[in-house]
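1. Dropping the sequence and predicted coords here.
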Amino acid sequence: MEFKILGPLEVSHNGHLCTPRAPKVKQVLALLLLRANQVVSLDSFIEELWGEKSPQTAVTTTQTYIYHLRKALIRANDKNQTEEKIRTAAPGYILRAEEENLDIKRFDSFIARAQSSMAVGEFGRASQYASQALALWRGAPLAGVDCGNILRGYTVNLEERHIAALELRVRAEMELGNYREMIADLRSLVTVHPLNEWLHAQLIIALNKSGRRSEALHAYQTVRDLLRRELGLEPSLELWRLHQEILAASSRSHPAHGPVPSSHGLVPSAPRRSPAHRASVPAL
C-alpha cells in the first residue's frame, strides 16, 4: 500500500486509488502519515481535529475515526495480508510505513543523498538526487485535507523543505557551470517565489555568465523594484555587491568611456539593510 502527502492526500494499492473520503478520517490519516512509525497521542488527534473547542465526546469520536480508517485500509489491502497498518500503542496509535511506501520518506532519503554528494563535490549526482526528490511533489502538500493547527504547522515545514530542495538543485547545477541551461528554470522559480532573493541572485549570475549582461542588470532592477514596492526594503548586501561587480566588469570592458559617475561624482554607497540574508552569493 502506497501513501502520498506531497500533493493531494492519496492512498493506493496495486495501482488503484483507495483514499478515504470522509474529511475527518482523512485528517486523522494525514497526521498518522506525517508521524509515520511514531506514536501519535490521543491528545494530538484531539488538538488537530478540534483545537481548544473539543467536545466531551472527543476521545470516543476520535476512536471511531480510527476504527473507520482501519476498516478502509484493511478493505483496500489484499485479503491475504492480515497485518494492520494502524496499531494501538499507548498513549495513542501508530501507523507503520516503509520508506518505499511513503513519498515524504523517499523525498527525505533523496535529499540526504543529494546533500552528501554536494559535500564531496559530486555535483552531477547531487543534482540527480535533488531532481528525483522534487519529482515526488504533485502540488501543495495535503491539498484537499482540512488542516487544524498541527497539520498547518507541518505543511509550512514541508513547503520550506520543498524550497530548500529547489535551491539545492540550483546550487548543484550552478556548480556544474550549467548557467545557460538554468535560466528558464530560474525565471520560473523567481516568478513562483518572488521574494526569495537568493533565487534572484542565481538568475542574475546565470544571465551574466551566459553573456547576457544587460538582462542580468535588468533582473537586478526588477527585484530591487519588487522589494521596494512590496516590503519597503533595498536589496540585500549580497545582491547589491553582485550588481556592482557586473557594472564594474562592464566598465572594464569599455575603458574608453570610463565609469559612469553618480549625481555627486561618487560611487553609490551600499544600501542599508537588515543583516538577515538567505545565503551568500558566489563570486563572479
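-> The structure has been received and is ready for your questions.
2. C-alpha from now on. contacts and neighbour counts both.
-> Will do.
3. And for residue 80, the neighbour number?
-> Residues near residue 80, counting by other CA atoms under 10 Å, number 6.
4. how close does it get to residue 198?
-> According to CA to CA, to the nearest Å, residue 80 stands 52 Å off from residue 198.
5. show me the contacts for residue 174.
-> Going by CA atoms under 8 Å, 6 or more residues apart in numbering, residue 174 touches 182, 206.
6. helix, strand or coil for it?
-> The local conformation at residue 174, judged by DSSP: H, G, I helix; E, B strand; the rest coil, is helix.
7. how close does it sit to residue 40?
-> 42 Å.
8. quick check, distance from the helix or strand that contains residue 243 to the centre of its chain.
-> Applying DSSP states H and E as the criterion places residue 243 in helix 237-253. Taking CA atoms, centre = their mean, to the nearest Å, the mean C-alpha location of helix 237-253 is offset from the chain mean by 30 Å.
9. okay, pairing it with this:
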Amino acid sequence: MDIDVLGALDVRENGISITPTAAKPRQVLALLALHADQTVPVAALIEELWGERPPRSARTTLQTYILQLRALIATALAGDGSDTSRTAKDVLVTLPGGYLLCGGGGKSDVREFERLSGLGYRAVDAGDHPGGARLLREALGLWSGPAFADVQGGVQLDMEIRRLEETRLCALDQRIEADLRLGRHREVLAELTVLVSRYRTHENLHGQFMLALHRSGRRGEALDVYQRLRTTLVRELGIEPSAALRRLQRSILMTGPERPLETTETPKRRLVPVG
C-alpha cells in the first residue's frame, strides 16, 4: 500500500486508489493512513467525525464507513489477481478497541519525509552543510501542498495537520540555515520574502531574511524587516524580539554595507505562535 498525505490524500493498494470521495469515509481513511500499521482507537475516530457530541448511532455509522473502505480495498485486491488469499479484512484489520490499516511495507510520504529530514539534521549537525541542504530539500520536495489538503479535518486530523506543519517548518528552517552557511543568500531571498509574509511572528525566518538581505547589500531593508517584526510582536503578542534577534540587529547596524557580518548564525528559534 502506498500512502500520500503531504498534499492531497491518496491511498493506493496494488496501484489502485482506495480513497473514497465521500467526506466522512475520507476522514476515517486519512486518520488510519497517517497511523498505518498502528491501531487507531474507535474513540479517536468518533471524535474525529463528530467532535464532543457524537450521535447515538456513531459506532454503527463508523462500522458502515469501515465496510465502505473495505469494499474499495476488495476491488483493488481483485484488480491485482496475484494473491487471492489476502482479503480486505487483512488490509483493514479490526482489533480490540480500534482499527489498523496494514501498510504492507509500501511507500509513505510522511515516513520518507521523516527519514530524509532526520538524515538532513544529522548532516548539518556534523558540519556537512551541502549534504544537509540536499537531504532537507529532497524531504521538503515530498510536500505538494498542505497536509490533507483535500480532507475536511476534525479534532484529530487538525491536531495532526498542525504537527506535520511544524515538522515541515523545522526542516525548512534548517535547510535555509544550511543554504546561508553555504553563501546562498541571494538564492533564498525570494523564498524568505514569501515566508516572512506568511509567518509574521516567526523570529528565525525573519532573522534569516535579515541576514540574507544584509549579505546582499540591502542593509536598510534588513533593518526594516526587524522593525516590522518588532511592531507585530509587540502589538499581537505583547513581547519584544528575542535577545538573539536584537543582537543580530545591532550587528547589522554596526557593520557597514561593504563589510559582511562575521557571524554565520541566525538567531536560535524561540517558540511563538506562527500566525
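-> Yep, it's here. As the structure is a prediction and not an experimental result, all values here were calculated from the model.
10. buried set for the helix holding residue 243 of structure 1?
-> 237, 238, 239, 240, 241, 242, 243, 244, 246, 247 (16 or more other CA atoms under 10 Å).
11. What's the separation between the counterpart of the fourth one in structure 2 and residue 210 of structure 2?
-> Residue 240 of structure 1 maps onto residue 246 of structure 2 when the alignment is built from TM-score structural alignment. Distance of residue 246 of structure 2 to residue 210 of structure 2, given as CA to CA: 11 Å.
12. Then residue 108 of structure 2?
-> Computed as CA to CA, the residue 108 of structure 2 to residue 210 of structure 2 distance reads 36 Å.
13. do residue 154 of structure 2 as well
-> 38 Å.
14. Spell out the residue ranges of the strands in structure 1.
-> 2-4, 10-13, 16-17, 40-41, 86-89, 92-95 (DSSP state E).
15. Counting by contacts, list what the third one packs against.
-> In terms of contacts (3 or more CA pairs under 8 Å, 6 or more residues apart in numbering; DSSP states H and E), strand 16-17 of structure 1 is not packed against any helix or strand.
16. Show me the contact partners of that strand.
-> Under CA under 8 Å, 6+ apart, the answer for strand 16-17 of structure 1 is 10, 11.
17. distance from that strand to structure 2 after superposition?
-> Once fitted to structure 2, strand 16-17 of structure 1 is off its aligned match by 5.3 Å on average (mean CA distance after the TM-score superposition for structure 1).
18. from the middle of its chain, how far away would that strand be?
-> 27 Å.
19. And for the fifth one?
-> Relative to the centre of its chain, strand 86-89 of structure 1 is centred 31 Å away, using CA atoms, centre = their mean.
20. Please tell me which residues of structure 2 that strand aligns onto.
-> Strand 86-89 of structure 1 maps onto residues 92-95 of structure 2, going by TM-score structural alignment.
21. all helices of structure 2, in order?
-> In structure 2, the segments counted as helices under DSSP state H are 23-34, 42-50, 58-80, 88-91, 109-125, 129-140, 155-181, 189-198, 203-215, 219-237, 243-254.
22. tell me which residues of the second one are tucked away?
-> For helix 42-50 of structure 2, a neighbour-count test (16+ other CA under 10 Å) marks 42, 44, 45, 46, 47, 48, 49 as buried.
23. other SSEs contacting that helix?
-> helix 23-34, helix 58-80, strand 98-101, helix 155-181.
24. Check the mean deviation of that helix from structure 1.
-> Once fitted to structure 1, helix 42-50 of structure 2 is off its aligned match by 1.9 Å on average (mean CA distance after the TM-score superposition for structure 1).
25. swap in the fifth one?
-> Its aligned residues in structure 1 lie a mean 1.1 Å from helix 109-125 of structure 2 after superposition (mean CA distance after the TM-score superposition for structure 1).
26. Count the residues that sit near the aligned residue in structure 1 for residue 198 of structure 2.
-> With TM-score structural alignment as the criterion, the equivalent of residue 198 of structure 2 in structure 1 is residue 192. By other CA under 10 Å, the residues close to residue 192 of structure 1 number 10.
27. just residue 33 of structure 1 next, same as before
-> Neighbours of residue 33 of structure 1 using other CA under 10 Å come to 24.
28. Is it correct that it is in contact with residue 95?
-> Yes. Residue 33 of structure 1 is in contact with residue 95 according to CA atoms under 8 Å; the separation is 6.9 Å.
29. got the buried residues of helix 42-50 of structure 2 as JSON lines, with distance to residue 69 of structure 2 columns?
-> Output for these, formatted as JSON lines (distance: CA to CA, whole Å):
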{"residue": "42", "distance to residue 69 of structure 2": "15"}
{"residue": "44", "distance to residue 69 of structure 2": "17"}
{"residue": "45", "distance to residue 69 of structure 2": "14"}
{"residue": "46", "distance to residue 69 of structure 2": "16"}
{"residue": "47", "distance to residue 69 of structure 2": "19"}
{"residue": "48", "distance to residue 69 of structure 2": "17"}
{"residue": "49", "distance to residue 69 of structure 2": "15"}
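30. Name the member of those residues with the shortest distance to residue 97 of structure 2.
-> Within the buried residues of helix 42-50 of structure 2, the smallest distance to residue 97 of structure 2 is 5.9 Å, found for residue 42 (CA to CA).
31. Quick check: residue 201 of structure 1 vs residue 127 of structure 1, distance?
-> 19 Å.
32. Kindly report the same for residue 119 of structure 1.
-> For residue 119 of structure 1 relative to residue 127 of structure 1 (CA to CA), the value is 12 Å.
33. out of the two, which sits in the busier spot?
-> Per other CA under 10 Å, whichever of residue 119 of structure 1 and residue 127 has more neighbours is residue 127, with 27 against 11.
34. Name the nearest residue to the alignment partner in structure 2 of residue 208 of structure 1, ignoring sequence neighbours.
-> By TM-score structural alignment, residue 208 of structure 1 lines up with residue 214 in structure 2. With CA to CA, 6 or more residues apart in numbering as the criterion, residue 214 of structure 2 has its nearest non-adjacent residue at 5.8 Å, and that residue is residue 222.
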